[in-house]
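Peer 1: Sequence first, then the predicted structure, then my questions.
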Amino acid sequence: MGIERIEADRKGKDYFELRNETNSKSAKKNRRRQRKMSRVQKLYETCKEVFAFGGNGFVPPPTDIERLQSVLDSLRKADVGLRPNMPFFRMSATDQVPKITYLHLYECEKFSIGIFCLPPSAVIPLHNHPGMTVFSKLLFGTMHIKSYDWVVDAPCKTTANVNDLNTQPNGVQLAKVKVDSNFTAPCKTSILYPADGGNMHCFTA
């Protein structure tokens, strides 16, 4: 499956949409393809509005969070041209570490959109998103998510920035488990905030 460029500017900020396998001679399939494209386009347009005045540490108002969450909740794997039997999701025949594929859809100074394709047993290690509000949508399959937040009022040997996973090379900071569960699609879009919601997390397919 290829990736098709939809639009781009001279600064290299590209918008991509996954190519759908479509018979161009079939009007019915072409209309179906247009509907699939429109959901991705709607996601882009909604993000552009919600994060129009965003920056580091920006958290959208509740109404905008609900609006974007609703758009993501309606998104399905077919809308982005993905199927479970694609090479991205096949189990490796060797003992090598499963390869994770990232599909870049869009990126600008305000927000980015992308898809992580994880085959069975693939792991995205513990990481965080400093100053970011992140929406995550599971398109299909099952994912184990374990996430943490800093315990802000806990004593520590050094001063910590609650948005930074690596602020304390010489000290200890207490973190609390926010989520430790399996999620199976279809499920609700998850949201994490700069200092809440499990900003430090890891994923296991």
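Peer 2: That came through fine.

Peer 1: from here on, contacts and neighbour counts on C-alpha atoms
Peer 2: Noted.

Peer 1: Grab the nearest non-local neighbour of the residue sitting nearest the centre point of the chain.
Peer 2: The centre of the chain sits closest to Ser136, judged by Cα atoms, centre = their mean, with a distance of 4.2 Å. Once flanking residues are discounted, Ser136 sits nearest to Ser190: 5.2 Å by Cα to Cα, 6 or more residues apart in numbering.

Peer 1: how many other residues sit next to the one you found?
Peer 2: By the criterion of other Cα atoms under 10 Å, Ser190 has 15 neighbours.

Peer 1: The residue nearest to the centre of the chain is in contact with Cys187, isn't it?
Peer 2: No - applying Cα atoms under 8 Å, one finds Ser136 not in contact with Cys187, separated by 10.6 Å.

Peer 1: can you give me the helices for this structure?
Peer 2: 27-50, 62-74 (DSSP state H).

Peer 1: what's the spacing between Thr184 and Lys28?
Peer 2: According to Cα to Cα, to the nearest Å, Thr184 stands 31 Å off from Lys28.

Peer 1: Looking at these two, which is more packed in?
Peer 2: Thr184 (14 against 11).

Peer 1: quick one: which of the helices of the chain is nearest Tyr106?
Peer 2: Taking Cα to Cα, helix 27-50 is the member of the helices of the chain nearest to Tyr106, at 8.1 Å.

Peer 1: got another, please set it beside the one above:
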Amino acid sequence: MTIKAGYANGNVHNKTIKKKRCRRREKRIVSDVPMGLQRLFMSCREVFKGLGTVPSPTDVQNMCRILDGMTPEDMGLCRDLQFFKPKNHSKGTPRVKYTTIYECKNFSLCMFFLPATAVIPMHNHPGMTVFSKLLLGTMHIKAYDWADPANSDDSAGHNQPRLAKLKADNVFTAPCDTSVLYPTSGGNIHSFTAITPCAVLDVLGPPYSKDDGRDCSYYRDTPYPSSSNGESTVARKDGDTYGWLEEIEMPIDSQMDVIEYLGPQVAENF
């Protein structure tokens, strides 16, 4: 009986040791995750609850506070990255690199790497809230919202130019504040042009999904005609600037190279 009891106790003892070892391994894994990235991940799980969810002003403020405090080092980045060095410097626009850090049905975390002069053409984010953090570099951003938010359904009038209000046409240099766009406001339709090599961290909630009607559309913008002789000029009305947006086929320079994410991993069981 004593031997059997001792064997049972030994099993319990071994299980306890294994549990402690597992906990130690979990702690080591968690300790390897930069706290900025881990806080961002945990906040996303609280904020994004699925289709139709738009973060509250308090949630937006908290998310921006986390992202504003994040650095390239939080993502394992440095300025001397191969992503920024296209092999062919002579032909065409350099291609953008894209990697996914984490994705679920409610949100995704991803990064874009743009060599100098690389472009992400004007595109939309239907039904999505997006936080963008410029981690490295200097970038020009141009962004629009539909002039009539109530008629923001992109399925209507694909071939007809639609009036849009210019929300941003500026150059940004890291470190800078996080930008936020909403399903119908904040510059939901935008383009990026890298002036220097750039790295951008994006939070999308919910992520793109063709099955759920959140596919990406591309646009060409032209100035809003405002002069009496019909010439195209930039129109300013009530202090706002407007332009025409025409949906187009996917531009050739919108194609990206998908790369494996090798940076810090988030800890789901933190």
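Peer 2: Perfect, thanks for sending it. Note that the structure is predicted; figures quoted are calculated from it, not measured.

Peer 1: I'd like the helices of structure 1 as JSON lines, with distance to Ile6 of structure 1 appended.
Peer 2: Formatted as JSON lines, the helices of structure 1 follow (distance: least, Cα to Cα, whole Å):
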{"stretch": "helix 27-50", "distance to Ile6 of structure 1": "10"}
{"stretch": "helix 62-74", "distance to Ile6 of structure 1": "20"}
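
Peer 1: Of all those, which one is nearest Gln173 of structure 1?
Peer 2: Of all the helices of structure 1, helix 62-74 sits nearest to Gln173 of structure 1, with 29.8 Å by Cα to Cα.

Peer 1: packing partners for that closest one?
Peer 2: helix 27-50 (3 or more Cα pairs under 8 Å, 6 or more residues apart in numbering; DSSP states H and E).

Peer 1: Where in structure 1 does the longest strand seen in structure 2 align, residue-wise?
Peer 2: When structure 2 is parsed with DSSP state E, its longest strand is strand 162-173. Per TM-score structural alignment, the counterpart of strand 162-173 of structure 2 in structure 1 is residues 173-184.

Peer 1: Could you do stretch 10-19 of structure 2 as well?
Peer 2: By TM-score structural alignment, stretch 10-19 of structure 2 lines up with nothing in structure 1.

Peer 1: Contacts for that stretch next, please.
Peer 2: The contact list for stretch 10-19 of structure 2, computed with Cα atoms under 8 Å, 6 or more residues apart in numbering, is empty.

Peer 1: Which position in structure 1 pairs with Pro55 of structure 2?
Peer 2: Structural alignment places Pro55 of structure 2 opposite Pro60 in structure 1 (criterion: TM-score structural alignment).

Peer 1: what packs against the longest strand of structure 2?
Peer 2: Using 3+ Cα pairs under 8 Å, 6+ apart, strand 162-173 of structure 2 is in contact with strand 138-146, strand 240-248.

Peer 1: Now with 10 Å, please.
Peer 2: strand 129-136, strand 138-146, strand 189-194, strand 218-223, strand 235-237, strand 240-248 (3 or more Cα pairs under 10 Å, 6 or more residues apart in numbering; DSSP states H and E).

Peer 1: whereabouts in structure 2 does stretch 137-150 of structure 1 align?
Peer 2: By TM-score structural alignment, stretch 137-150 of structure 1 lines up with residues 133-146 in structure 2.

Peer 1: Which of the residues in stretch 129-145 of structure 1 are classified as buried?
Peer 2: By neighbour count on 16 or more other Cα atoms under 10 Å, the buried set for stretch 129-145 of structure 1 is 129-134, 137-140, 142-143, 145.

Peer 1: I'd like a version of the residues you listed in TSV, one that adds distance to Arg83 of structure 1 as further columns.
Peer 2: Converted to TSV, the buried residues of stretch 129-145 of structure 1 look like this (distance: Cα to Cα, whole Å):
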residue	distance to Arg83 of structure 1
His129	28
Pro130	32
Gly131	33
Met132	29
Thr133	28
Val134	24
Lys137	15
Leu138	13
Leu139	10
Phe140	9
Thr142	14
Met143	16
Ile145	22
